[in-house]
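# let me see the structure of the following:
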Amino acid sequence: MSVLLVVVGLVALVLSLALPVVVKPLLRRLGVIDIPNDRSSHSTVVIRGMGLAVAVAILAALILSLVTGLVAVDRSLILVIVVLVAAASTLGWVEDFRGLSVRVRLSAQLVIGAIGTAALATSIDDSSYWWVPVGAVAFATYINATNFMDGINGISGMHGLVVGLFYSWAGVLSDQVWLTVAGLVVAAAFTGFLPWNLGRGFVFLGDVGSYLLGASIAAIAVTGLLAGVYLEYLLSPVLIYLADTFTTFLRRARRGERLSTAHRQHVYQRLTDAGLNHVQVSIFVSILSALTAAAGFVLATAPAPLAVSVSLFAAVVVALYLYSPRIFRAVARRRATAEA
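Model (predicted):
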């Protein structure tokens, strides 16, 4: 298994690294570009839609895990994940290429999530169909969370890497090979995207890529939940993204703002306004996500006294992230005052 696992991971990594050579000229010819505005975190016209290459890498590697027999048990779970990822990526590509209304996008996300969760409930023994609406909402929620959070270079690639690795480790701890494979493939594929996103002549994932990221994580999480994986394993790696998304949503709703309009009020965006560059913010978000994930993995099997301490630690990490723009602005002001 270990050799095949490495091979499948390498396939995802190499394809994600190599395919942009072909995909980038195609996107340029199709005019799939991102034009900056006053709410953007970049200042030049950039090719977007490179998530198409990452999607092919993930799907090819997952299918390879079935063909080689790496995933011999619970094969149907990988097949459902493949269909969910392919469907969401296609929806994101249509949004990149033609544009869709908010209502159409959300409806399609919910339908894809509902059908996928129903298929999982059919595949997994003793699963209840009452999970279908929960899975549909979770699927749509995290697709939109990753779409909202995909605003600076490196943040999505690093998120895929961190969450994928922790999900893969959750598979090892849970003795579920499909989860080990799926997590590793996601981590490897998004790692392969990072040099293209951070190097010279960088490109963006686009909606196809952010939908791919959200769908991959949500599909694995919903599948894991129905398969009996600890909720702490599945939820803790995405706490920072969810905290940023929901606090920003509540803040804007409280102000009476139109929620469908573009903005720069996410915590990670305010961190760049506070003086951090894209890579610094992406690393900061990833480190805190890794800390909450580690806390969740301990919490899952911890005795009561330790569980309380670990829960408080995770809460402090989330609070630190939410208040970090104020902290970094205060540090910048003190530094400026000292230099003056």
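
# contacts and neighbour counts: CA atoms only from here.
Will do.

# and residue 311, that's in a helix?
Yes. Residue state for residue 311 (DSSP: H, G, I helix; E, B strand; the rest coil) corresponds to a helix.

# who's in contact with it?
For residue 311, the contacting residues are 295-296, 299, by CA atoms under 8 Å, 6 or more residues apart in numbering.

# one more sequence to fold, the one below, so I can look at both together:
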Amino acid sequence: MTVWWLLFAVFAGSWVLTLVLRRYALAKSLMDIPNERSSHSVPTPRGGGVAIVISFLLALPVLAGLNLLSPQTLYGLFGSGLLIAIIGFADDHGHIAARWRLLGHFFAAGWALFWLNGLAPIELFGLTVDLGWFGNILALVYLVWILNLYNFMDGIDGLASAEAISVCLGMCLVYWFSGHPELSWAPLILAAAVAGFLWWNFPPAQIFMGDAGSGFLGMILGGLALWAAWSRPELIWSWLILLGVFIVDSTWTLMRRLLQGQKIYQAHRSHAYQYASRVFNSHKVVTVGVVALNLVWLLPIAVIVGSGYMGGVSGLMLAYGPLILLSFKFKGGKAEF
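The predicted model follows:
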């Protein structure tokens, strides 16, 4: 019963904090002003993702106190998430050079990996393989990429929030079917924190998440995946499958822009989801469509893989195939101007 009250408190706290942050942003003129590379047309307050950060981080020690989270996992998630949020908050209020942001990202990822004990042995073609130091390097790059791609994908109303909620709740089902329901509490708490913010962020958004929130979500979701792999090697594949829309769109767009010789560090609106929002002339349609893809297509595959009935690589290829086609169809990475 205590945990369910905690979930309600996290949701309510996030809801109230987002309201306070919105009023603060309006008072201080902390606005996201539309330009030619924006996907919105109305000046909107930004920085609301701080509500997610505060409500989730305050709940983590409570979970640890209830023995639902190990101290090592607490230190790993709390420290890395807080550092990424601070970097994002500073960048939201000014500008930090890309090289310094990236250095901070790698430091935060290294902190998470240290406390989460690195990359667990993973399932590859029916075998459990320990990749050793090479696996830890892959995990480091994975964490830095997942937090940055989450920032890239936070470009239309409600998308990053809805993705986090649907992925977290989907993984709770995967944990249930795979026999590891004890892993569900941290994703549930994160879903509750994001839901409080989504109340204000659902199309048409009354406040934007900002880098502090999007980078934080990427780091925490990546860390939860690494943590789950220590309980069952297949579970990291389930996370990668459920995060497929964000991973495929951002990776496809980045690679295409690189091949076209575009400056990948410049702001743009050439992700497939951004093109889709203009095709349908609606942020809501794309956001709801991504959630539907997660639930109807990716979740069943994630459950099958997490339960051991399909190999992780095979499940990933099956899941990502249609997503790659969608990225191609909606011109992900194609220069607009």
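
# after superposing, what score do the chains get?
Once superposed, chain against chain, the TM-score is 0.85 (TM-score structural alignment, normalised by the length of the second structure); 320 aligned residues with a CA RMSD of 2.8 Å.

# before we move on, the earlier item: quick one: which of the contacts of residue 311 of the first structure sit in strands?
Among those, no member falls in strands (criterion: DSSP state E).

# out of these, which is nearest to residue 237 of the first structure?
Nearest to residue 237 of the first structure among those, counting by CA to CA, is residue 296 at 7.8 Å.

# rebuild the contacts of residue 311 of the first structure as JSON lines, extending it with distance to residue 268 of the first structure.
Output for these, formatted as JSON lines (distance: CA to CA, whole Å):
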{"residue": "295", "distance to residue 268 of the first structure": "22"}
{"residue": "296", "distance to residue 268 of the first structure": "22"}
{"residue": "299", "distance to residue 268 of the first structure": "27"}
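
# can you select the buried ones from those residues in ChimeraX?
Filtering the contacts of residue 311 of the first structure down to the buried ones (16 or more other CA atoms under 10 Å) takes a single ChimeraX command:
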select :295,296,299
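
# pick the one among the contacts of residue 311 of the first structure closest to residue 84 of the first structure.
Looking across the contacts of residue 311 of the first structure and measuring by CA to CA, the closest to residue 84 of the first structure is residue 296, at 26.0 Å.

# can you tell me what residue 88 of the first structure aligns to in the second structure?
Taking TM-score structural alignment as the criterion, the aligned counterpart of residue 88 of the first structure in the second structure is residue 84.

# contacts only, for that match.
Residue 84 of the second structure neighbours (CA under 8 Å, 6+ apart): 104-105, 108, 212, 215-216, 219.

# what ranges do the helices span in the first structure?
2-18, 20-30, 51-67, 75-97, 102-123, 131-149, 155-174, 177-198, 206-226, 231-235, 239-254, 267-273, 278-299, 304-339 (DSSP state H).

# what is the second one packed up against?
The criterion is 3 or more CA pairs under 8 Å, 6 or more residues apart in numbering; DSSP states H and E, and the helices and strands that helix 20-30 of the first structure contacts are strand 46-47, helix 51-67.

# would JSON lines of the ones you listed with mean neighbour count and distance to residue 274 of the first structure be doable?
Formatted as JSON lines, these follow (neighbours: other CA atoms under 10 Å; distance: least, CA to CA, whole Å):
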{"stretch": "strand 46-47", "mean neighbour count": "19", "distance to residue 274 of the first structure": "24"}
{"stretch": "helix 51-67", "mean neighbour count": "23", "distance to residue 274 of the first structure": "29"}
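
# could I get the helices of the first structure as TSV with distance to residue 43 of the first structure?
Listed next are those as TSV, based on distance: least, CA to CA, whole Å:
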stretch	distance to residue 43 of the first structure
helix 2-18	25
helix 20-30	18
helix 51-67	21
helix 75-97	19
helix 102-123	26
helix 131-149	18
helix 155-174	17
helix 177-198	15
helix 206-226	16
helix 231-235	35
helix 239-254	24
helix 267-273	14
helix 278-299	13
helix 304-339	22
